[in-house]
Each structure stands twice: as structure tokens, then as C-alpha cells.
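Novice: Everything below, folded, please.
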Amino acid sequence: MKLKGELKGVYPALITPFKKNGEIDIAGFRNNIDYVIEGGVSGIVPCGCTGEAATLSFDEQKRLLETAVDQANGRVPVIGGSGSNNTREAVELTRYAMDSGATAAMLITPYYNKPGDAGQLLHYRTVAENVDIPIILYNVPSRTGINMKPSIVAELAKIDNIVGIKEASGSPAQTAEIIELTRGYKKGFTVLSGDDNLTIPIMSYGGKGVVSVAANVLPKEVSQMVAYYLKGDQKKALDVYYKLAPIMRGLFIETNPIPVKAAANMMGLAAGPLRAPLTTMAPENQKKLQAMLEALGAVKKKVAVKARAKK
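Specialist: All right, here's what the predicted structure looks like:
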């Protein structure tokens, strides 16, 4: 599926469900994909931070990408997480995302080795030059230890196949500067919020949606919020936002994706355990999260979505 026009809407950063024995629950992953697509999302993002990509082997990442493309079956774009702090590995994973049929690839800034401006430019340019697929930058300093400056984003946005950014710096001012610096580009460059609770502020600056954690469990509601805003109905968008605000905060009371996987388990979605070193959510936080979901009526939902049979 080719990327048609600019990115806009809601793109859930998919959780990776595991079985008790630690293996990936492929059937559950397929069910979850159908659940979010039927909830009205604009696309899906497998193998990101929320999908515990740091604990996945190359083979597991490749299998998830293949499964996501197969299950989406052209209904929505698949944006494969293919980042690494090793540029050669990032090229390999991004090439595999392309070969698997993904619509685009999302690459986190190199973590741990913390490259400076020149290193960040080198990293993304190398991937973009070696893999012919639309690329979305992903800036999340709380995870990587580095912040990609708006000036660096603007420089990278000049590259033909770098088409957008998931901006999760937590700074609306920084996000606004990125939009300011790139809004005149003829090819277009899309800024998506990387934080659910900052979606409305970022869209007010010109952002086009969100790569969402909450949409794993509440795809319909998050999609409604963004759709209202894109249509110009700010009041309805804010009504949905404030309804969801407690759960958006609740999904980060512990390290992501611990809370969202707990919420998915509570709702009957496929989630299963976490991979070490992440641990089960503290009992007191589980109670808080359960109460938030009950307030929304979410735990009463019956998730009865059957996976499309693989040919």
C-alpha cells in the first residue's frame, strides 16, 4: 500500500502480545490489528517502543512486520518501526520493512551512543539514501537521551523520502518551531504528536494527528477526537479530549507499555506478560487503572474480533 497524500489521523503504536511461554501471540496480534482498524484508526505502527521493540529479535521484528502487513490487507497504511542505534542495523530493518510491504518506516533517534547534530544527520541520510521508502523521524528524548533540534528536523525534512516526524519531546514550543520551519516545504512534511495528552495543542499549531498509545485500547474514541479537530469542530474535539484525559495520564503512571498492556488485559484484548526487565504493574496502580476504564465503560466492552484467516 502506497502512502497517498499527507499523514493525518490516529496511528496506534501497537503493543506486542506475548504468550505465557514468552513467544509472540501472533493470533492475538492479528485480533488487535482488526480491533483498532474497526475502531477507525488511520494506520498502524508495529515494532515501536510501545511494542517492546528493544526486547525483540530481528526475526521477531520481521515476523511482526509481515503479519501486520498481511492482516491490514490494504485497509490502512502500516508504518513499521525500524530504528536502531546502529545505522547499519537501521538500514537493514528499514529495508526489510520496505520488502515486507510496509507503507512507511518510523525510525527513532539513535539511543545510548547519543550522536550529536552531525551524527543524527548522517544516520538518517544514510537510511534514506539506501532504502526507497517514506521515512518518519521519531524524536523521544526521554527514551534516547538526546533531543533532535528543530533545525536538524528541518534539514532532514528536505530529503525527498523523509515525510514526517513523531514528535515526543513533550515540548509544544519545540513542536511549534518544527512546524514553523517546515510548513513552507512544497513536498509537505507532517508533524504527528508522540504524546496522547499533547495531541490537541500540537494540532492547534498545525500538527495532523497522533501516534497513540491510548488508541490500542480506545481506538474509536481517540479517532473521534482527532477527526473532530481536523474537521474544525474544536468543541467536540475538546469534549472527547477531557473525557479521555484521565486515562491518557493513567497509561503513563508506570513505564510505557506496562499500563497499556495491563489495560488491554483488563479489556480482553491480547496483551499477555511483559518482557524483562519490565515487570507487572503494581497492584495499587492496577486498581487506579481499572477504575479509569470502568468510568469510561471500557472494561464492559466485548472485544469479539476474529482474525482474518491467513492464506
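Novice: switch to C-alpha atoms for all contacts and neighbour counts from now on
Specialist: Will do.
Novice: need the contact list for residue 165.
Specialist: With C-alpha atoms under 8 Å, 6 or more residues apart in numbering as the criterion, the residues that contact residue 165 are 136-139, 190-192.
Novice: Can you lay out these as a markdown table showing secondary structure and distance to residue 37?
Specialist: Output for the contacts of residue 165, formatted as a markdown table (DSSP: H, G, I helix; E, B strand; the rest coil; distance: C-alpha to C-alpha, whole Å):
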| residue | secondary structure | distance to residue 37 |
| --- | --- | --- |
| 136 | strand | 21 |
| 137 | strand | 23 |
| 138 | strand | 23 |
| 139 | strand | 25 |
| 190 | strand | 21 |
| 191 | strand | 22 |
| 192 | strand | 19 |
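Novice: from those, which is closest to residue 42?
Specialist: residue 192 (12.3 Å; C-alpha to C-alpha).
Novice: Next up, the contacts around that closest one.
Specialist: 8, 164-167, 202, 207-211.
Novice: Which one of those residues is nearest to residue 63?
Specialist: residue 211 (21.6 Å).
Novice: count of neighbours near that closest one?
Specialist: 27 (other C-alpha atoms under 10 Å).
Novice: So which bits of whichever helix in the chain runs longest are buried?
Specialist: Across the chain, the longest stretch assigned as helix under DSSP state H is helix 234-250. Using 16 or more other C-alpha atoms under 10 Å as the test for burial, helix 234-250 gives 234, 237-238, 240-241, 244, 246-248, 250.
Novice: residues making contact with stretch 117-125?
Specialist: Outside stretch 117-125, the residues that touch it by C-alpha under 8 Å, 6+ apart are 87, 109-110, 148, 152, 156, 159.
Novice: how about that stretch: buried residues?
Specialist: For stretch 117-125, by 16+ other C-alpha under 10 Å, it's 120-121, 123-124.
Novice: thinking again about what came up before, out of the contacts of stretch 117-125, give me the two with the largest separation.
Specialist: Top of the distance list for the contacts of stretch 117-125 (C-alpha to C-alpha): 110 and 159, 18.6 Å.
Novice: Compare those two and say which is more crowded by neighbours.
Specialist: For residue 110 versus residue 159, the count of surrounding residues by other C-alpha under 10 Å is larger for residue 110: 25 against 15.
Novice: List the contacts of the more buried one.
Specialist: 83-86, 120, 123, 144.
Novice: Which one (most neighbours) among those residues?
Specialist: residue 83 (29 neighbours).
Novice: Now for that one: which residues touch it?
Specialist: Residue 83 neighbours (C-alpha under 8 Å, 6+ apart): 89-90, 93-94, 106-110.
Novice: let's go with 7 Å and repeat that
Specialist: 90, 106-108 (C-alpha atoms under 7 Å, 6 or more residues apart in numbering).
Novice: nearest to residue 297, of those?
Specialist: residue 106 (32.9 Å).
Novice: Second chain to compare with the first, below:
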Amino acid sequence: MTQLTTDARGVYVIAVTPFHPDGRIDMESCDTMVDFYLNAGATGLTVLGMMGEAPKLTVEESRDVVARILARVDGRVPVVVGVSAPGFAQISTLTRMVMDMGAAAVMIAPPSALRTDDQIVTYYRQVAELIGDVPFVLQDFPLVTSVQMSVSVIARIVNELPTCVCLKHEDWPGLEKISALRRDGVLNRRISILCGNGGVFLPEEMVRGADGAMTGFAYPEMMTGVVRLFDEGRIDAARDLFDAYLPLARFEQQPGLGLAIRKYVLAKRGVIAHDALRKPGAALSAQTRQEVDVLMTRLDKRLKELN
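Specialist: The predicted model follows:
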């Protein structure tokens, strides 16, 4: 498997982890999910991210899920694996394991105990030393980690650590951060910036200088379509496509319910067999499911109008 580089562009879909209703991992659905994401035009996949319920998996289960997905991908696209953990021992073990299996890079978020700029930079220096020449994605997701990474801190990490090849930008609001990082002289090299938050700011992020998305949405074809149209210079068409999906993307972005909504839609689309979350996890009410059904129906109508 080719390693991830600073040229990474497109859509690296954050994969869900499919479960049976009794909590067992649904490996067959891992296969159909990979096929679906690739058919939707995904440039790469990211597994064991925060929306992949990674903290609910044992190390052995993490290994098995990554192995199954890598086998199904079969080298067609790069696969990034989240290895964030409270301690370095687990990060080191997971990194060696997934890279030996053929992962393209690892993604690492800062632990919530970090507060000062120097603490954050020191942490990533130690991470880079720990994992050696393995390329890593710097995950900036303060709404979940509670760690605020300023432009200057990100610049210090990127400029000092050549194995940091990509920023997963998930600050909110964060458009100004993208612009600041793209200004001449801020970074000593251009790295990939892939954005999160369910793609709800994707057109604006692309205008600001992002290279695409590294996030999940139950309709990844929206994200791959938007990036493709931007690359073709068809900005208005990209915005029109985005606008069609926006009501559902907005609804999926609800804190605490987003993953349950995403899995419900993926199950309805036949991508995974069940919409189960491993406990603890939110369950959708009958009314919420009905609201999602309405949004999906309206989306189908809007797409027919666009075509």
C-alpha cells in the first residue's frame, strides 16, 4: 500500500463500524460498505475514527476490522487508521499493527489534558519520535477533544515534523484557520488539508484552500461530486449539488445523534445490514426516523430535478 503524502486530495470517507443488533461486529457489512464507498468515488478511507466507534472496540477487534477493510480495499485506495489513545503504548501497538497490514497512514488526535501550546507541540514531537517514519494525520477537532490548536501551533508541528503530511481540519468555525494556514510563509511546505464536520462547510472550505474532505456522511457521493466539480472549475454546479443534500447533512450533524442518523440512512440504502450502535449509543425515536425518511424522499426529488 502506498503511504499517504502531502499531495492527498479528494474524499477520504470516515467509515462506520457495522454491528449486529447484539453488538457483534458485522464483517459482511464491512465488505458491502467498502464497495459502496469506492463506488461513490472515495479517494481513500479512514477507519477507526471518532465516528467509527473506535473507543468501543478492543485492540483485537480493531485489528480484525482493519484487516477486513484492507483486504476488501485490496490496494485500490489509501486507508488511514485512527490510532488515538490515552497512552503511547497503545498508539505504538496500533500503529505498528495497522502499518504492517498495509495502512497508508495513521491519524492522531491530541488527548484532552493538553492545554498550552508547548504541551501540544511537545506531545506531537513525542508521537513522531514514537512512530518513526510513519506518516500521520494531525486531527484538529476541538469540539470533541477540548484542545485548542491555533494556527501557530499547527505551523510549529508541521514545520518541525516532516511525517505530519495532512491536517484533518475540524474546527468550527474554522474557515479563517484554513486561509491563515495557506498564506505564504506560514508553513515551510504545503501539506494536505482535508476537512470534517460531515461536509456541511465543504464548498467554503474548498474555496479557502482545502484539498477535500475526511469525514462521514450517509451520501458520500455528495462530497466526491462537490470536490470533482471544484477540480473541474464548475463552482456553481458544485454548490448546486451541495445545496440539494444540505437539509439532510444538517440534520445528520446533530450532536449526539449524528452517527445514529448516518447508520440509519446507510441501512436504509442497503449499505449495512443493521443501523445498530454498540452500547453506549443513542437510539433514534420513531419520530426522528420519520423525519429522516421525509428528508431522504425530498432529496430524491431534488436530485431528479437537478438531472
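Novice: Can you pull the TM-score for these?
Specialist: In this superposition the chains share a TM-score of 0.90, using TM-score structural alignment, normalised by the length of the second structure; 294 aligned residues with a C-alpha RMSD of 1.9 Å.
Novice: and which of the contacts of residue 165 of the first structure is nearest residue 178 of the first structure?
Specialist: residue 191 (8.0 Å).
Novice: And the closest one, what's its match in the second structure?
Specialist: By TM-score structural alignment, residue 191 of the first structure lines up with residue 193 in the second structure.
Novice: count of neighbours near its match?
Specialist: 27.
Novice: Just confirm it contacts residue 170, I think it does.
Specialist: No - here residue 193 of the second structure lies out of contact with residue 170, judged by C-alpha atoms under 7 Å, at a distance of 10.1 Å.
Novice: Show me the strands in the first structure, by range?
Specialist: Along the first structure, counting by DSSP state E, strands occupy 9-12, 79-81, 104-108, 135-139, 162-167, 190-193, 209-212.
Novice: picking up where we left off before, now, the buried residues of stretch 117-125 of the first structure that are in helices?
Specialist: Using DSSP H, those in helices are 120-121, 123-124.
Novice: is it possible to export those to TSV including distance to residue 130 of the first structure?
Specialist: Putting those into TSV (distance: C-alpha to C-alpha, whole Å) gives the following:
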residue	distance to residue 130 of the first structure
120	16
121	14
123	11
124	10
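Novice: how much space is there between the most centrally placed residue in the second structure and residue 184 of the second structure?
Specialist: Most central in the second structure under C-alpha atoms, centre = their mean is residue 215, positioned 3.2 Å from the mean C-alpha point. In this view, residue 215 of the second structure and residue 184 of the second structure are 27 Å apart by C-alpha to C-alpha, to the nearest Å.
Novice: what does residue 25 of the second structure give?
Specialist: In terms of C-alpha to C-alpha, residue 25 of the second structure sits 46 Å off from residue 184 of the second structure.
Novice: of these two, who's got more company?
Specialist: residue 25 (18 against 10).
Novice: What lines up with that one in the first structure?
Specialist: Residue 25 of the second structure maps onto residue 24 in the first structure, by TM-score structural alignment.
Novice: In this structure its match contacts residue 17, no?
Specialist: Yes - with contact defined as C-alpha under 7 Å, residue 24 of the first structure reaches residue 17; the gap is 6.0 Å.
Novice: In the second structure, which helix is the longest?
Specialist: helix 286-306.
Novice: Please list the outside residues in contact with that one.
Specialist: With contacts defined as C-alpha under 7 Å, 6+ apart, helix 286-306 of the second structure is touched by 244-245, 248.
Novice: Between the residues you listed, which sits nearest residue 55 of the second structure?
Specialist: residue 248 (26.6 Å).
Novice: Please tell me how far the nearest residue to that closest one once chain neighbours are set aside sits from residue 206 of the second structure.
Specialist: Leaving aside its sequence neighbours, residue 248 of the second structure sits nearest to residue 295 (C-alpha to C-alpha, 6 or more residues apart in numbering; 5.9 Å). Here residue 295 of the second structure is placed at a distance of 26 Å from residue 206 of the second structure (C-alpha to C-alpha).
Novice: got it, and residue 250 of the second structure?
Specialist: 18 Å.
Novice: now do residue 224 of the second structure
Specialist: 12 Å.
Novice: Then residue 35 of the second structure?
Specialist: From residue 35 of the second structure over to residue 206 of the second structure (counting by C-alpha to C-alpha), the distance is 26 Å.
Novice: again, but for residue 95 of the second structure
Specialist: Residue 95 of the second structure is 30 Å from residue 206 of the second structure, by C-alpha to C-alpha.
Novice: picking up where we left off before, if you count neighbours, what's buried in the longest helix of the second structure?
Specialist: 289, 292-293, 295-296, 299.
Novice: if you skip the residues just before and after it, what's nearest to the equivalent of residue 281 of the second structure over in the first structure?
Specialist: For residue 281 of the second structure, the aligned position in the first structure is residue 278, judged by TM-score structural alignment. Using C-alpha to C-alpha, 6+ apart and skipping residues adjacent in sequence, the residue nearest residue 278 of the first structure is residue 258, 7.3 Å away.
Novice: returning to that earlier point: tell me which strands and helices the longest helix of the first structure is in contact with?
Specialist: With contacts defined as 3 or more C-alpha pairs under 7 Å, 6 or more residues apart in numbering; DSSP states H and E, helix 234-250 of the first structure has these neighbours: helix 219-230, helix 283-296.
Novice: and those as TSV, adding distance to residue 173 of the first structure?
Specialist: Converted to TSV, these look like this (distance: least, C-alpha to C-alpha, whole Å):
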stretch	distance to residue 173 of the first structure
helix 219-230	20
helix 283-296	30
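Novice: Which of those helices sits closest to residue 73 of the first structure?
Specialist: Of these, nearest to residue 73 of the first structure by C-alpha to C-alpha is helix 219-230, at 18.6 Å.
Novice: Tell me what angle that closest one forms with helix 234-250.
Specialist: Interaxial angle, helix 219-230 of the first structure versus helix 234-250 (axes from the mean of the first three to the mean of the last three C-alpha atoms, to 10 degrees): 140 degrees.
Novice: average gap between helix 219-230 of the first structure and the second structure?
Specialist: The superposed helix 219-230 of the first structure is, by mean C-alpha distance after the TM-score superposition for the first structure, a mean 1.4 Å from where its aligned residues fall in the second structure.
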